[in-house]
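how would this look folded up:
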Amino acid sequence: MRCRYLQGMQISAQERAATRPSRFAIGTRTWSVVRLVGALAILAAVTHQLIVTVGNALAATTPYGSHIPTVVANFLSFFTIESNISAAIVLIVAAIWGLRVAGGPSEADPVEPRALAILLACVSTYMIVTGIVYNLLLRGIELPQGSTVVWANEMMHVVGPVLLLADVLLAPRRRCLGWGVLGIVAAFPIVWAVYTLIRANLVISPRTGETGWYPYPFLDPTHVPGGYLGVSGYIVGIAVAILTVGAGVIWLSRRRGR
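From the prediction side, this is the model:
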């Protein structure tokens, strides 16, 4: 399905304003506040978990367990953490943009900038996949980031992903994206997977003192049946999930956007 403005449905700004002036503006302002509050809650969750993780490291009695630079680097190497931080930043930018245009003349009726639309598509995909993977594969498993903060864990793995899904479905002023954006969406997870597998054998685990630190058990060839072949299977499965969710996000932008 092509974007609506490519289907001969483009209308003037005055006509758009005449059909939906106040509701559109109120929706933009309201959703911008939702985005801002959600972003701040996500950042609070990440910060609380980081404080607890660093606190555990400071209380550790071994040199490898108390090495703060490694502990912090490991914390920031979780796909969940990177996705949540990125999502919060993009949501804040989107909220600021939305509040600015909502306060402007209704006849302007702009859609979100292309760069912002692409960033929203990326972080929405990553957060939705984070929620799916965690709740299907990792719930109930203690991850190597120190003691889990329950509310922060739920915020990053459930509430945050649901918020980004709602953003895809409900946010006003969405831009129609081309299918080529799917390649941009897939770029970061590929880089992250390569980085993680290379870095793993260069890092000493703060828990064991041995070389080989993996943020998630399904990436550790010493624990996955089949070794690296088994790990490859998980990576392919997650890649399919990212491409599928990313395609869905883009498809919705083409249905809803202009």
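
CA atoms for contacts and neighbours, from now on please.
OK.

which stretches of this protein form helices?
13-19, 22-59, 68-75, 79-102, 114-133, 150-154, 160-170, 181-200, 228-256 (DSSP state H).

Return the angle between stretch directions for the third one and helix 79-102.
This means helix 68-75. Between the axes of helix 68-75 and helix 79-102, defined by axes from the mean of the first three to the mean of the last three Cα atoms, to 10 degrees, the angle is 70 degrees.

for comparison, sequence B:
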Amino acid sequence: MLLAPPARFCAAATAVLAFLALAMKYAVAVSETGGTLPDIVWSLARYFTILTNALVLAVFGYMALTGRRIGDRLAAGLVVWIMAVGLVYRLLLAELWEPRGLEYLADLGVHTVVPLAVLGWWLAFAGTARLWWLDPVIWLAWPLAYLAYALARAGVDGIYPYPFLDPGRLSSTQLVWNVARLMEGFAAAGYVLLGLARLRLRLLWRAKRAQASRPGSSSR
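Coordinates of the predicted model:
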């Protein structure tokens, strides 16, 4: 299904925001490490935040370039994943450091601006297909895949991306507990979005019915 011009324009704007946020993250890494492009990209790819923002860039860039809408379930799942980026950061990580200058702008971009842009696009332009009650469970596939990747990679190079996943700081029980709580959080966010999607759909139907009942409107 093709996107209406406003939806396509806003998709392009969201893709640009994601690109700028990731570019600033890259620039900060260059200034701090002086590493090569492959080294820095590989280092940044350790983080769920970076990978999910890159996924936003890919998905919204695709919509902007092709003018085609992605599936409603993928769009909703992407909202859950990128909003989780912001929520986990604010709840667990924000107090661990105080970014300044370009680092602050990059941090603001990947954790706040891009998540809000994706949510705004979804609220305004997402399709109207009814989501299934098991969709929030299906949406766990991305964070679970990331966890498997992050832990396997850390098992090789010894660098854990987040303190709540570091077995050097945590007991096995604490690590399992943290992973379980994270998955519970993702699932809860998914069900909140599912409720929001149904409310949104109901409001759209009411608006359509109200418009059809206006004098002079056509039912065709």
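
Just put the helices of structure 1 in a markdown table and tack on distance to R139 of structure 1 and mean neighbour count.
What follows is these, written out as a markdown table (distance: least, Cα to Cα, whole Å; neighbours: other Cα atoms under 10 Å):
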| stretch | distance to R139 of structure 1 | mean neighbour count |
| --- | --- | --- |
| helix 13-19 | 46 | 13 |
| helix 22-59 | 17 | 19 |
| helix 68-75 | 18 | 17 |
| helix 79-102 | 13 | 21 |
| helix 114-133 | 9 | 22 |
| helix 150-154 | 10 | 15 |
| helix 160-170 | 15 | 19 |
| helix 181-200 | 21 | 15 |
| helix 228-256 | 16 | 18 |
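
Any chance of a markdown table for these, columns distance to P221 of structure 1?
Conversion of those to a markdown table gives the following (distance: least, Cα to Cα, whole Å):
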| stretch | distance to P221 of structure 1 |
| --- | --- |
| helix 13-19 | 56 |
| helix 22-59 | 25 |
| helix 68-75 | 18 |
| helix 79-102 | 18 |
| helix 114-133 | 18 |
| helix 150-154 | 25 |
| helix 160-170 | 28 |
| helix 181-200 | 10 |
| helix 228-256 | 5 |
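
what residue of structure 1 takes the place of T14 of structure 2?
Under the alignment defined by TM-score structural alignment, T14 of structure 2 is paired with G38 of structure 1.

got the contact list for W139 of structure 2?
By Cα atoms under 8 Å, 6 or more residues apart in numbering, W139 of structure 2 lies in contact with 77, 80, 187, 190.

how about it, what's its match in structure 1?
Across the alignment, which pairs residues by TM-score structural alignment, W139 of structure 2 is matched by V185 of structure 1.

now swap in A106 of structure 2 and tell me
Alignment of A106 of structure 2 against structure 1 is given by TM-score structural alignment, with A152 as its counterpart.

Identify the residue spatially nearest to the residue nearest the centre of structure 2, adjacent ones excluded.
Among the residues of structure 2, the one closest to the centroid is I82, at 1.6 Å (Cα atoms, centre = their mean). Computed as Cα to Cα, 6 or more residues apart in numbering, the closest residue to I82 of structure 2 that is not its neighbour in sequence is P115, at 5.3 Å.

Next, the contact list for that neighbour, please.
P115 of structure 2 makes contact with 79, 82-83, 85-86, according to Cα under 8 Å, 6+ apart.

which two from the contacts of W139 of structure 2 end up farthest apart in space?
G77 and A187 (10.7 Å; Cα to Cα).

Now the common contact residues for these two.
Overlap between the contact sets of G77 of structure 2 and A187, as judged by Cα under 8 Å, 6+ apart, is given by 136, 139.

contacting residues for the counterpart of A121 of structure 1 in structure 2?
With TM-score structural alignment as the matching criterion, the partner of A121 of structure 1 in structure 2 is A76. Contacts of A76 of structure 2 were listed using Cα under 8 Å, 6+ apart, and they are 122, 193.

Repeat that for A57 of structure 1.
For A57 of structure 1, the set of contacting residues under the criterion of Cα under 8 Å, 6+ apart consists of 65-68, 71.
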